[in-house]
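S.K.: Fold the following for me, if possible:
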Amino acid sequence: MLHYSTITDDKGSTLGRLKAARATVAKLVVEDAIYAPIFARLEAEIAAEEERGDPIARARAIVAAQRAMA
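M.R.: This next block holds a predicted model:
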């Protein structure tokens, strides 16, 4: 089974592709609710991909937030 997280290409990141797909499917859901499960799956995949993000970037954000509070 192919997961979205394994798909990348020169045109963009996995997260970018997932968000583009979500935007397209959102339009379909507005026209016909039958596409809602696909939309929900894309939402879950986006959340998972964001959670997997770069740990160094997350660590930097935490340090920056702590410095701002000090």
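S.K.: contacts, neighbours, all on C-alpha from now
M.R.: Noted.
S.K.: could you pull out the strands for this structure?
M.R.: Assigned by DSSP state E, the chain shows no strands.
S.K.: One more, please, to line up against the first structure:
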Amino acid sequence: TLVQSLLEQLPEEQGITLEKVSLNFQNCLDLMLLAYQSNDLEKAHVELQYDLLPNFIKWQYELEKGLKPYKDS
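M.R.: Model (predicted):
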């Protein structure tokens, strides 16, 4: 995947951070989808609002930070 390729090229500490926030984001997405598929729409909404969106913002920030050297060149 694109993220995996990026992780291999980043300094170790930054790669670990990106991998961690990627896993957190994926877990939040899985929980929201599970709630939605179980037709628990209220729980899906709560997962989306309080877990998925904040974790997406963290993931996006770390991804942009990792891609910055490529973007600037």
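S.K.: TM-score for the pair, please.
M.R.: Both chains were compared after superposition, and using TM-score structural alignment, normalised by the length of structure 1 their TM-score is 0.50; 52 aligned residues with a Cα RMSD of 2.4 Å.
S.K.: What residue in structure 1 is paired with residue 70 of structure 2?
M.R.: Residue 70 of structure 2 maps onto residue 61 in structure 1, with residues paired by TM-score structural alignment.
S.K.: Could you do residue 5 of structure 2 as well?
M.R.: Taking TM-score structural alignment as the criterion, residue 5 of structure 2 has no aligned counterpart in structure 1.
S.K.: Distance check, residue 5 of structure 2 against residue 70 of structure 2.
M.R.: To residue 70 of structure 2, residue 5 of structure 2 is 13 Å away according to Cα to Cα, to the nearest Å.
S.K.: just to revisit the earlier point, and the match of residue 70 of structure 2, how many neighbours?
M.R.: Neighbour count for residue 61 of structure 1, taken as other Cα atoms under 10 Å: 12.
S.K.: what does the one 4 residues further on give?
M.R.: Number of residues near residue 65 of structure 1 (other Cα under 10 Å) recorded here: 11.
S.K.: can you check the one 3 residues further on too?
M.R.: Applying the criterion other Cα under 10 Å, we find 8 residues in the vicinity of residue 68 of structure 1.
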